[in-house]
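1. no letters, just coordinates:
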């Protein structure tokens, strides 16, 4: 089916980056877990700031500075409301989720961790919530301990309970797995961690656009966010730092004392304004959008399963984002997926559905994937072996490295 139907054309007008074509065909973009596109209203908000309000914030009494400060403060308030923070002062703007995590690691971590202290990180963490703690552990003598997951990609809470101990200082958990889309039970993680006196840092990059978040109800100490995962601009994010009871962090960038001294340097105010606009839209559209994305995901999953044999859905279908789907196709050379046996893990694809995706696009992708998998299997020695009756599980695969 063509992807140039009227409904898709209207969506492409809202998301101008989708106007591009590949080999004469409009793209069907299903990589929203990596980054989303910006709608015109977000781009317009940023452009309008540059055209009408460009000035430094909290640095002047002239008109433009006041207008810029109002826009900047409004964006902070929208983000605060979006995550249920008690105070706007609990929001620190950063250049992204990675910087927000590093702010916690390099400030709170270096000041708090001592030799043989422990940081627990789930095995589904993004590198952004692993490497900073490895660096801090090397400097302090602290230890990093992994928290395992079940075969279905969900967090092993019993193992977490066994691992938490008197030396545990922090538990790091991704709210939503970037690869599988698993939604973690953050409130329960926090309960277990706080019972042992440990702090909780949540990587919320994949969560913010998709379901209501209430950091107060979750009880977390730190919550890191990214704008470009929620139809906002790249290079902007935020860190929630709980104030009651207060968690103290110190700056890792010194200078003019921006962000109440926690992150000095001239702020990307146009980007922050865009972040605020993206958050505003997400809050308004979230309930209906979640239902729509779930329907699209199931259309995609069932369509692929009907057309292609020997497929596996990686991760739990129950505990995952509505627009997230990760599938493996046996007997196709590719990239290994987490927790999938070798014979099924040679090819995995992460589909990330988003606000601009439609049924027409999903049907096109089903046709395309079925065609490509069929062609790749024709070239695969694994497929030939399986068709000849060889039990691939009996083969001892050689490791590379």
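-> Happy to help now that I have it. Here the structure is a predicted model, which means the values were calculated and not measured.
2. contacts, neighbours, all on C-alpha from now
-> Noted.
3. next, count neighbours for residue 197.
-> One way to gauge burial is a neighbour count; for residue 197, by other CA atoms under 10 Å, it gives 16.
4. and residue 306, by the same measure?
-> Counted with other CA under 10 Å, residue 306 comes out at 12.
5. wait, is it part of a helix?
-> Yes. Inclusion of residue 306 in a helix is indicated when DSSP: H, G, I helix; E, B strand; the rest coil is applied.
6. how near is it to residue 291?
-> The span separating residue 306 from residue 291 equals 22 Å under the rule CA to CA, to the nearest Å.
7. what about the strands in the chain?
-> Applying DSSP state E to the chain gives strands spanning 21-22, 25-26, 91-94, 118-122, 143-147, 168-174, 199-203, 222-226, 237-241, 311-313, 324-329, 348-352.
8. ok, the nearest residue to residue 250 once chain neighbours are set aside - contacts?
-> Counting by CA to CA, 6 or more residues apart in numbering, residue 107 is the residue found nearest to residue 250 once chain neighbours are left out, at 5.1 Å. For residue 107, the contact set (CA atoms under 8 Å, 6 or more residues apart in numbering) comprises 249-252.
9. distance of residue 292 relative to residue 359?
-> In this structure, residue 292 and residue 359 are 10 Å apart, going by CA to CA.
10. what segments of this protein are helices?
-> Using DSSP state H, the helices assigned to the chain run over residues 6-14, 40-52, 63-83, 97-103, 110-112, 131-140, 157-163, 186-195, 215-218, 269-307, 359-379, 381-387.
11. who touches the last one?
-> Helix 381-387 has contacts (CA under 8 Å, 6+ apart) with 330-332, 377-378, 392.
12. one step back: among the helices of the chain, which is nearest residue 227?
-> Distance to residue 227, taken as CA to CA, is lowest for helix 269-307 among these, at 5.5 Å.
13. let me know the angle separating the closest one from strand 348-352.
-> What separates the directions of helix 269-307 and strand 348-352 is an angle of 130 degrees, with axes from the mean of the first three to the mean of the last three CA atoms, to 10 degrees.
14. closest to the centroid, which residue in the chain?
-> Within the chain, the residue whose C-alpha comes closest to the C-alpha centroid is residue 206; the distance, by CA atoms, centre = their mean, is 2.3 Å.
15. try this one side by side with the last:
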């Protein structure tokens, strides 16, 4: 007999939406190369451009500003390069400024040299220190250096929302280029690239119920383009990303983006109700428990809970055996041993940080999922803590 699982790991990947699956099957059935001029090619091109428009609507951007990629990591890699034409004006950046809580896909700086990457501190809630950003921008401008600033919209581990609008305003006042990793915020927050004030933002299909293997780098202006594409080839994606496009995955991306946009107002309220109830019940039932970033503005679907005296990896396995699926930190780093760099940057005590797990909800989440997770946590946490004490 198949046992129902409570899936609370949407920040790692959100289950495929039926609308995205239907769009993918239709594209797979039709076939065709979108660069071909015959009927099948034109049909594939139509699906591609329809998806481009849907993703552009989600981001509040022009359709010609959307460059499809294999995912957010590739989008970040394309973005993080010194040489850009921003709204048609050539710009060369000398240094990359980013926060200490960024995804590892940004922290390594990609095509900026190691000496050209500066990691800026965050406060106890995990928000970028704007005073430090301002000081570093001023220092670089005074030395004749132009910066690129890369700041995520919302943290993948804690859900804490970053002050992107304020950071972009400071950055542009010093002539900087601004990139935003909007992967976790897309479909969970109102997303408008112009309202954010950023030049570029990265998206990922599978975080919003689309397929894995599709993403996009979105520009605020159709005249913004990298002077150093990652993949050169047959001129696809306006010459910014060579190679035949993955039309089925992109069609699924577009369908998921449209669903996420249409569902956003009611979905944000629904998930906030589920998430807040989950947190209140856990804190009330289990001692030595802390909700990370609780006093900051957060995504309504995300909770990071630290259990003192426990190891997150042990707790994740115990919950899995109880058919509750959660993460210990970022899914991209879940196979690594060590504390979360996000929680360390926030100054969380190591004992708490080592016992932090992330529970994240999404379009398929139900009250039953939350109730199942609560029952499992009430049972599993004391058991794991008791075994840990006996072992010590």
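-> Received it, and whenever you're ready, just let me know what you need. Here the structure is a predicted model, which means the values were calculated and not measured.
16. minimum distance to residue 14 of the first structure: which of the strands of the first structure has it?
-> For the strands of the first structure, the distance to residue 14 of the first structure is smallest for strand 25-26, at 14.7 Å, taking CA to CA.
17. the second structure: matching residues for that closest one?
-> Aligned using TM-score structural alignment, strand 25-26 of the first structure spans residues 3-4 in the second structure.
18. again, but for stretch 277-297 of the first structure
-> With TM-score structural alignment as the criterion, stretch 277-297 of the first structure aligns to 255-275.
19. ok, the nearest residue to residue 59 of the first structure once chain neighbours are set aside - contacts?
-> On the basis of CA to CA, 6+ apart, the spatially nearest residue to residue 59 of the first structure that is not a chain neighbour turns out to be residue 65, at 7.0 Å. Under the criterion of CA under 8 Å, 6+ apart, the contact list for residue 65 of the first structure reads 53-59.
20. only whichever of these are buried, select them in ChimeraX.
-> In ChimeraX, selecting the buried portion of these, with burial taken from 16 or more other CA atoms under 10 Å, looks like this:
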select :53,54,55,56,57
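21. possible to save the contacts of residue 65 of the first structure as a markdown table with distance to residue 119 of the first structure?
-> Below are these laid out as a markdown table (distance: CA to CA, whole Å):
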| residue | distance to residue 119 of the first structure |
| --- | --- |
| 53 | 44 |
| 54 | 42 |
| 55 | 41 |
| 56 | 39 |
| 57 | 37 |
| 58 | 37 |
| 59 | 39 |
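22. the nearest residue to residue 190 of the second structure once chain neighbours are set aside: how many residues sit nearby?
-> By the measure of CA to CA, 6+ apart, the closest residue to residue 190 of the second structure outside its immediate chain neighbours is residue 264, 7.7 Å from it. The burial count assigned to residue 264 of the second structure is 18, neighbours taken as other CA under 10 Å.
23. how far away is residue 264 of the second structure from residue 208 of the second structure?
-> Residue 264 of the second structure sits 11 Å away from residue 208 of the second structure when distances are taken as CA to CA.
24. so what sits against both of these two?
-> Listed contacts common to residue 264 of the second structure and residue 208 are residue 187; contacts here mean CA under 8 Å, 6+ apart.
25. trace residue 44 of the first structure over to the second structure, please.
-> Using TM-score structural alignment as the criterion, residue 44 of the first structure maps onto residue 22 of the second structure.
26. swap in residue 56 of the first structure?
-> Under the alignment (TM-score structural alignment), residue 56 of the first structure pairs with residue 33 of the second structure.
27. list the contacts of that match.
-> Shown here is residue 33 of the second structure, whose contacts under the criterion CA under 8 Å, 6+ apart are 40-41, 44-45, 244.
28. one more time with 10 Å
-> When the contact criterion is CA atoms under 10 Å, 6 or more residues apart in numbering, the partners of residue 33 of the second structure are 39-45, 244-247.
29. before we move on, what about residue 220 of the second structure?
-> If a contact means CA under 10 Å, 6+ apart, then residue 220 of the second structure has 56, 59-66, 86-87, 192-194, 196-201 as its contacts.
30. same deal with residue 190 of the second structure?
-> Contact analysis of residue 190 of the second structure by CA under 10 Å, 6+ apart lists 58-60, 196, 261, 264-265, 268.
31. what does residue 134 of the second structure give?
-> Shown in contact with residue 134 of the second structure (CA under 10 Å, 6+ apart): 167, 170-171, 173-174.
32. in a markdown table: those residues, plus neighbour count and distance to residue 223 of the second structure.
-> As requested, the contacts of residue 134 of the second structure are arranged in a markdown table below (neighbours: other CA atoms under 10 Å; distance: CA to CA, whole Å):
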| residue | neighbour count | distance to residue 223 of the second structure |
| --- | --- | --- |
| 167 | 24 | 23 |
| 170 | 20 | 23 |
| 171 | 24 | 20 |
| 173 | 12 | 21 |
| 174 | 19 | 21 |
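33. report the two of the residues you listed separated the most.
-> So, the contacts of residue 134 of the second structure by CA to CA: farthest apart are 167 and 174, at 11.1 Å.
34. and the match of residue 44 of the first structure, how far from residue 90 of the second structure?
-> Counting by CA to CA, the gap from residue 22 of the second structure to residue 90 of the second structure is 42 Å.
35. no more questions from me, cheers.
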